[in-house]
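Visitor: okay, structure incoming, though there's no sequence with it:
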């Protein structure tokens, strides 16, 4: 074996392991979403997280990869490789077999899709959500990805946009699609009473398991060490040191994001809030994803704080505007993703405004943030409107009250704790887990 072939084997193995870590993040999302929602919908949550990746994998193989990395048409979308991703050319720069690169990319597509699931939880028809999961994986995410990662128009600006592992490409796409979804489907029954939230940002409709939510956050933090360091696409040569730097910055931002969420909740609520620390962790991770290889450790610490702080503030705004995001996906992924993308324009060691390089990088980053919002929110809104008109988007009030597990799937997630609970939808006479629905 030559040194070149050995390096290729090592890099391919690294990227595949990183892809598997990112895939495991689906389990993290499932646990976060299940924990932050009610027990009567837990089965629906885990099935959505399984099936959005399943549908998304097929959609990305058929259409998405071609739109993202195929031959570019005016910098807007790819035009080659439909239903044949292995025929896409021009990816030799990766140094990887195209199958390995595709595998790494499809798990990112799955992440963007699954972000929407939690925000719309507890009142969305399963078939309608699955339809949107196919749309975002086949069309919405890949075209935005082409603009930045596929050599599209945002990559061709005088100062190209920098989004290393997807604060905008992945997370803001998921967050802004989630915003369109929650506006289209409306708030859960009882979510906003006359009295409003019980304590600051604490929801009037509480989730059933902080333990599951915390487990999900730990899984996601772990998976992020595939998400960000894996985006070096190798660990041979200088990329080994780069991957280590990315891992350190990822970890530091997660830590300060958690601290920001925790202490802001203490200042605002008077208590060290578990949910705020958990979502602060995720917001810090999302924020550093764009700039992990470009900033110093001090920059990473600050970006984590910015992610956690803006997540908390955005959550308060959604509450004030009576927008019902069941798990905080919009503040965590949409807002923190935008903040992290803009932060590159400030903290990049070579092109950042705070390092004397002028505002050009920051302007490019701002263009990317605005373009992502306009494209993703606009097309997602149209998609949800079409789904709503053709299939219906929201379950009936009775189905929502008694739980999607029973009505959509004919199951009860916790039968040992639900004595005498009926499984047949027609027999339902009370909420799945008692009067509170928990």
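Guide: Ah, there it is. In this text the structure is predicted, and so the values were computed from the model without any measurement.
Visitor: rest of the way, CA atoms for contacts and neighbours
Guide: Will do.
Visitor: remind me, longest helix of this protein?
Guide: helix 3-36 (DSSP state H).
Visitor: the next helix or strand after that one: which residues count as buried?
Guide: Next along the chain after helix 3-36, taking DSSP states H and E as the criterion, comes helix 42-59. By neighbour count on 16 or more other CA atoms under 10 Å, the buried set for helix 42-59 is 42-46, 48-53, 55-59.
Visitor: which residues touch the closest residue to residue 155 other than its chain neighbours?
Guide: In this structure, residue 155 finds its nearest non-sequential neighbour in residue 148, 5.0 Å apart by CA to CA, 6 or more residues apart in numbering. Residues near residue 148 by CA atoms under 8 Å, 6 or more residues apart in numbering: 154, 155, 161, 162, 163, 169.
Visitor: identify, from those, the entry nearest to residue 211.
Guide: Distance to residue 211 across the contacts of residue 148 (CA to CA) is lowest for residue 169, with 30.0 Å.
Visitor: check which helix or strand covers the residue lying closest to the closest one once chain neighbours are set aside.
Guide: Excluding its sequence neighbours, the residue lying closest to residue 169 (CA to CA, 6+ apart) is residue 145, at 5.5 Å. In the assignment (DSSP H and E), residue 145 maps to helix 141-148.
Visitor: comparison target, given below:
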């Protein structure tokens, strides 16, 4: 009876965490909308709906079994496919499955919510100038194939897991996987019209709704309670509580550090830097949230907050255009968080740092190469270009791609 009660409690907690991770997609939507221009709102919403709906379907069709294929002892642990569909095994609803932490169906749904996040990261970076169909094709291939393959290397028991690489909730396996693709995409797309002057000077293109962006960040922070808290894979009281404490402290430290450092450099209190600092802290702690103490989490968050400010500046200097700061937040802070596992907390040590560094390099190389290949394929399919025409970009993608306006002028309907 006690075992059944614990199993039920674990499973309920995992379902709550699944709901929180799902809620993060609203946060991503709000953040991307708020930091971009009004004329592209519907386009961003459409992409976010597409990512979560198609991502779940792809994960059900084959992604789950590609990510958790059941590598045999002695296998290379690089690629295996366990078959189509998500039919539950005989023990999938009992304590014999997943050490009594959750059921097969909860496992699928929780992991499926993670799967779509990688493409959502790309969505924000390529906002306001990519063809909708081009993004859709890219997202299908990346979420359906690349993300689960990389995930299988660690979480599916593959070769990264065998070599001792550690990534608790996805600083590399989720955030950097999306960040590398975002970097490749914005490089191939080019900057938005008006982002850089003829001499290369960067010009700010303000978002149209910072309150909405702020709501998005706070929703994402809330969702991280499920993102990291659920990665405990049970309702273990001590480990779950520690994970949520380190997650929140890193987020707080990242936001404060980013705001202060940005003010030191630019002599203003930039809200967008503050918000991205919070997200950078969250991404930074994600790889080792269960391994760190409170002080470790604060230090990791502070460094992530400083990295955000420097990362955004670096992207501008490289003449790359990232409207929402996705590369700085998810890629650069994802790398930092992964390396931090070897510097702080229970797994700290030079050997572990080298393992973490090797993992970052392997995943980075694979994601960059595959992203380039996928984008080249998409370019051919899209008629030679993945970018909308100049007139369409100036008009806004809401009108040119959807024939709709996100904010209808109701005064026109008044009599």
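Guide: Yep, it's here. Remember, it's a predicted structure, so these values are computed and weren't measured experimentally.
Visitor: alignment lookup: residue 294 of structure 1 to structure 2.
Guide: For residue 294 of structure 1, the aligned position in structure 2 is residue 291, judged by TM-score structural alignment.
Visitor: wait, is that match part of a strand?
Guide: No. Counting by DSSP: H, G, I helix; E, B strand; the rest coil, residue 291 of structure 2 falls outside a strand, being coil.
Visitor: picking that back up, tell me the first helix or strand C-terminal of the helix holding residue 145 of structure 1.
Guide: Criterion used, DSSP H and E; the element after helix 141-148 of structure 1 is helix 173-185.
Visitor: neighbouring contacts of that following helix?
Guide: For helix 173-185 of structure 1, the external contacting residues (CA under 8 Å, 6+ apart) are 111-117, 119-120, 123-124, 140-141, 323-325, 329-335, 372-373, 376-378, 380-381, 384-385, 393-394.
Visitor: what's the average per-residue distance for that helix once overlaid on structure 2?
Guide: By mean CA distance after the TM-score superposition for structure 1, the fitted helix 173-185 of structure 1 averages 0.9 Å away from its aligned residues in structure 2.
Visitor: what's the following helix or strand after that helix?
Guide: Toward the C-terminus, helix 173-185 of structure 1 is succeeded by helix 210-227 as the next helix or strand (DSSP H and E).
Visitor: now that next one and helix 3-36, what's the angle there?
Guide: Interaxial angle, helix 210-227 of structure 1 versus helix 3-36 (axes from the mean of the first three to the mean of the last three CA atoms, to 10 degrees): 160 degrees.
Visitor: now helix 210-227 of structure 1: how far from the chain's centre is it?
Guide: In this view, helix 210-227 of structure 1 has its centroid 13 Å away from the chain centroid, taken as CA atoms, centre = their mean, to the nearest Å.
Visitor: centre of the chain to whatever helix or strand comes next after it, how far?
Guide: Using DSSP H and E, the helix or strand that follows helix 210-227 of structure 1 in sequence is helix 239-269. Counting by CA atoms, centre = their mean, helix 239-269 of structure 1 is centred 17 Å from the centre of its parent chain.
Visitor: in the very next helix or strand once past helix 239-269 of structure 1, which residues are buried?
Guide: Sequence-wise, the next helix or strand downstream of helix 239-269 of structure 1 (DSSP H and E) is helix 274-288. Residues 274-288 are the ones in helix 274-288 of structure 1 that count as buried (16+ other CA under 10 Å).
Visitor: which helices and strands does helix 274-288 of structure 1 pack with?
Guide: Other elements packing on helix 274-288 of structure 1 under the criterion 3 or more CA pairs under 8 Å, 6 or more residues apart in numbering; DSSP states H and E are helix 210-227, helix 239-269, helix 297-320, helix 336-347.
Visitor: next, the angle from the last one to helix 274-288.
Guide: To tie it back to what came earlier, the one meant is helix 336-347 of structure 1. 50 degrees.
Visitor: does residue 100 of structure 2 touch residue 7 like I think?
Guide: Yes. Using CA atoms under 8 Å, residue 100 of structure 2 is in contact with residue 7, at 5.3 Å.
Visitor: from residue 336 of structure 1, how far out is the corresponding residue of structure 1 for residue 280 of structure 2?
Guide: Using TM-score structural alignment, the partner of residue 280 of structure 2 in structure 1 is residue 283. Using CA to CA, to the nearest Å, we find residue 283 of structure 1 at a distance of 6 Å from residue 336 of structure 1.
Visitor: quickly list what's touching both of these two.
Guide: Joint contacts of residue 283 of structure 1 and residue 336 (CA under 8 Å, 6+ apart) are 307, 308, 311.
Visitor: buried only: go through those residues for me.
Guide: Those of those that meet the buried threshold are 307, 308, 311, by 16+ other CA under 10 Å.
Visitor: need those in a markdown table (columns: distance to residue 197 of structure 1).
Guide: Output for those, formatted as a markdown table (distance: CA to CA, whole Å):
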| residue | distance to residue 197 of structure 1 |
| --- | --- |
| 307 | 23 |
| 308 | 21 |
| 311 | 17 |
